[in-house]
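[1] this one's structure only:
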């Protein structure tokens, strides 16, 4: 864990990308290393949690997973994400979606330029999710011989299994700053959580079709309902919380974090050996110098 974590100190530290020399980077790319890129955000998480929740949790998932594998380089965390709908609560730093997408593409294209063929983005903020999907698609279009992939840590099957077994909150109890995030943060940084200020806020009405968000739900948050409509945060939450933070515990957080780390380690193991296949262009005729070329860097 990061310094100050409530968990036990690891024997091994991850191999950090930015602490390598350029010959070490060149050798790592030649050896087929995977670059693991945590992506977070800075935003309100209710009256009981600091603004750094999305960054701290995704780092706590990535660091031990990277440390467990010699073939992984841990990239510096991308701290800020896309959250304009949270700007009606103080503190958030939002990056325009075009700027965010282009920035992360540039990071991944730079890594590809240096010879890395395996890049995995791990997301810690819900509204980055679909933008990171766009990033990874664009990178592969520009570099067909590179695997650039992403996941949001709460999607991991290991996390969902543990959440189903230990959760105390009901439906929508872990959408934002609720049981799940509060529990993990309590495990990591117990002195930074004000449980006296923790609330249960499920003021957003349950709906058959709209935005039944829950990180610990049976369905993934991006397909839990057929219609997605992200409104301004103050119109769907009175406190900034969407869920039940009052039932959170450090013990639950430890179990969830362990599951996330184990799940990510499993992903990294398979990702490293997943074959990169050559494109087989089935066109009988192609036009050179066409105005639109999906493989041309933009």
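    Structure's in. What do you need? Predicted model, so just to flag it, every value in this text is computed and none were measured.
[2] hey, let's count contacts and neighbours off CA atoms from now on
    Will do.
[3] run a quick neighbour tally on the residue nearest to residue 61 when sequence neighbours are not counted.
    Nearest residue to residue 61, sequence neighbours excluded (CA to CA, 6 or more residues apart in numbering): residue 261, at 5.2 Å. Residues near residue 261, counting by other CA atoms under 10 Å, number 24.
[4] just to be sure, residue 261 is in a helix?
    Yes. Assessed with DSSP: H, G, I helix; E, B strand; the rest coil, residue 261 lies in a helix.
[5] for it, what are its contacts?
    Counting by CA atoms under 8 Å, 6 or more residues apart in numbering, residue 261 makes contact with 61, 62, 64, 65.
[6] export these to a markdown table and tack on distance to residue 123, neighbour count and secondary structure?
    Output for those, formatted as a markdown table (distance: CA to CA, whole Å; neighbours: other CA atoms under 10 Å; DSSP: H, G, I helix; E, B strand; the rest coil):
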| residue | distance to residue 123 | neighbour count | secondary structure |
| --- | --- | --- | --- |
| 61 | 10 | 25 | helix |
| 62 | 10 | 27 | helix |
| 64 | 16 | 22 | helix |
| 65 | 14 | 24 | helix |
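[7] quick check: residue 26 vs residue 69, distance?
    18 Å (CA to CA, to the nearest Å).
[8] repeat for residue 55
    22 Å.
[9] more crowded one of these two?
    A count of neighbours by other CA under 10 Å puts residue 55 above the other of residue 55 and residue 69, at 23 against 17.
[10] quick check: residue 116 is in a strand.
    No. Assessed with three-state DSSP, residue 116 is coil; it does not lie in a strand.
[11] which residue ranges form the helices in the stretch 101-250 of the chain?
    For the stretch 101-250 of the chain, the helices defined by DSSP state H, counting those that start in this stretch occupy 129-142, 157-166, 179-188, 250-273.
[12] of the ones you listed, flag the one that's most buried.
    Most buried of those by mean neighbour count (mean count of other CA atoms under 10 Å) is helix 179-188; its value is a mean of 28.
[13] list the contacts for the residue most central in space within the chain?
    Nearest to the mean C-alpha position of the chain, by CA atoms, centre = their mean, lies residue 123 at 1.1 Å. Neighbouring residues of residue 123 by CA under 8 Å, 6+ apart: 38, 39, 40, 58, 129, 150, 151, 152, 153.
[14] try this one next to it:
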């Protein structure tokens, strides 16, 4: 099934799609932030694009909206190029995006976070809205632990421990970008960063001092073992996770 991208068609074509029954939209919320010395600042937005592109055909006749390229990334602001929104602004952007879609006749809007800092604010937004925005169902994915667990499982299957696959710019994210946009990866600059156990104490250090408190190069993990074929498997496994979550939501929908 072809992917219908809202930003690639005319308003007339979008009206025709709505009249034909395409009343579900999906979009990703990423970030523009440092990803070590070897990955582009747009890594999380690129991941969001990749996920919704793979997810859409598995959900039926949905419309793919443009990925929001900014998120809540205050913990990366020690690194030049990072752009962050505060939580309230991020939530306001998501709300206005969903309201805009609802005003045109979309009945269900699915949101895929591809940056860790966006999961919590989306969960708060789901609670505060009760899952309804502008007359449309608002359905964000919010389970960061399950998202990370999928990456860890795929890595372990290839002998990559979680400390290496990493929570930021490590083997996992580097492999994904190698699979999608190898031209944007500088593997000659790939390095090891913080590769200890990511426990509550480490999370608190990031909360208080940002990523730089753990890693001077911005990497949490080790990027050097990255592999494009494994990156494709990461993407497929994440798509399976998201499809398993969203498909029941859409059961019986046009």
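    Sure, I can see it. Please read all numbers here as calculations on a predicted model, not as lab measurements.
[15] so which of the contacts of residue 123 of the first structure comes closest to residue 98 of the first structure?
    Proximity of the contacts of residue 123 of the first structure to residue 98 of the first structure (CA to CA) peaks at residue 129, which lies at 13.9 Å.
[16] now for the closest one: what does it line up with in the second structure?
    Using TM-score structural alignment, the equivalent of residue 129 of the first structure in the second structure is residue 119.
[17] which residue, other than its chain neighbours, is closest to that match?
    residue 142 (5.1 Å).
[18] what about the strands in the first structure?
    For the first structure, the strands defined by DSSP state E cover 34-39, 72-74, 118-123, 147-152, 174-176, 200-201, 242-244.
[19] which of those sits closest to residue 189 of the first structure?
    Using CA to CA, the strands of the first structure put strand 174-176 closest to residue 189 of the first structure, at 17.8 Å.
[20] what range does the closest one cover in the second structure?
    With TM-score structural alignment as the criterion, strand 174-176 of the first structure aligns to 166-168.
[21] would CSV of the strands of the first structure with distance to residue 229 of the first structure be doable?
    Shown next, in CSV, are those (distance: least, CA to CA, whole Å):
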stretch, distance to residue 229 of the first structure
strand 34-39, 23
strand 72-74, 34
strand 118-123, 20
strand 147-152, 19
strand 174-176, 15
strand 200-201, 19
strand 242-244, 15
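[22] closest one to residue 161 of the first structure among those strands?
    strand 174-176 (14.5 Å).
[23] that closest one: how far from the chain's middle?
    On the basis of CA atoms, centre = their mean, to the nearest Å, strand 174-176 of the first structure sits 15 Å off its chain's mean C-alpha point.
[24] can you check stretch 179-186 of the second structure too?
    17 Å.
[25] quick one: contacts of stretch 184-191 of the second structure?
    36, 37, 38, 39, 40, 174, 177, 178, 219, 222, 223, 224.
[26] may I ask which of those residues has the most neighbours?
    Most crowded among these, counting by other CA under 10 Å, is residue 174 at 34 neighbours.
[27] contact partners for that one?
    Per CA under 8 Å, 6+ apart, neighbours of residue 174 of the second structure: 39, 185, 223, 226, 227, 231.
[28] contacts only, for the aligned partner of the first one in the first structure.
    It refers to residue 39 of the second structure. Matched to the first structure by TM-score structural alignment, residue 39 of the second structure sits across from residue 49. Counting by CA under 8 Å, 6+ apart, residue 49 of the first structure touches 177, 182, 192, 193, 194.
[29] just flag the most distant two among those residues.
    177 and 192 (13.8 Å).
[30] quick one: which of these two has more around it?
    Ranked by neighbour count (other CA under 10 Å), residue 177 of the first structure and residue 192 place residue 177 first, with 30 against 12.
[31] pretty sure the more buried one is touching residue 246, no?
    No. If you go by CA atoms under 8 Å, residue 177 of the first structure and residue 246 don't touch, sitting 10.4 Å apart.
[32] and whatever residue of the first structure lines up with residue 48 of the second structure, how many neighbours?
    Applying TM-score structural alignment, one finds that residue 48 of the second structure aligns to residue 58 in the first structure. For residue 58 of the first structure, the count of nearby residues is 26 (other CA under 10 Å).
[33] look up how far residue 95 of the first structure lies from residue 58 of the first structure.
    Relative to residue 95 of the first structure, and taking CA to CA, residue 58 of the first structure is found at 18 Å.
[34] nearest to residue 97 of the second structure among the contacts of residue 174 of the second structure?
    residue 39 (28.2 Å).
[35] okay, that closest one and residue 105 of the second structure: tell me how far apart.
    38 Å.
[36] swap in residue 28 of the second structure?
    Residue 28 of the second structure is 20 Å from residue 105 of the second structure, by CA to CA.
[37] when the two are compared, which one has more neighbours?
    residue 28 (29 against 17).
[38] so what's the aligned residue in the second structure for residue 92 of the first structure up against?
    When the second structure is aligned by TM-score structural alignment, residue 92 of the first structure is paired with residue 82. Counting by CA under 8 Å, 6+ apart, residue 82 of the second structure makes contact with 32, 33, 34, 41, 73, 76.
[39] count the residues that sit near the aligned partner of residue 76 of the first structure in the second structure.
    In the second structure, residue 76 of the first structure lines up with residue 66, judged by TM-score structural alignment. Here the number of neighbours of residue 66 of the second structure (other CA under 10 Å) works out to 18.
[40] before we move on, what about the one 3 residues further on?
    Counted with other CA under 10 Å, residues neighbouring residue 69 of the second structure total 20.
[41] correct me, but it touches residue 43?
    No. No contact is recorded between residue 69 of the second structure and residue 43 when judged using CA under 8 Å, the distance being 9.7 Å.
[42] could you tell me which residues touch both of those two?
    Joint contacts of residue 69 of the second structure and residue 43 (CA under 8 Å, 6+ apart) are 31, 32.
[43] ok, the match of residue 76 of the first structure to residue 153 of the second structure distance?
    29 Å.
[44] ends of stretch 140-148 of the second structure, what's the gap?
    16 Å.
[45] what about that stretch, distance to the chain center?
    10 Å.
[46] tell me the buried residues in it?
    140, 141, 142, 144, 147 (16 or more other CA atoms under 10 Å).
[47] residues contacting the fourth one?
    With CA under 8 Å, 6+ apart as the criterion, the residues that contact residue 144 of the second structure are 116, 119.
[48] how about a cut-off of 6 Å?
    If you count contacts by CA atoms under 6 Å, 6 or more residues apart in numbering, residue 144 of the second structure has none.
[49] cool, the second one as well?
    Taking CA under 6 Å, 6+ apart, we find residue 141 of the second structure in contact with residue 112.
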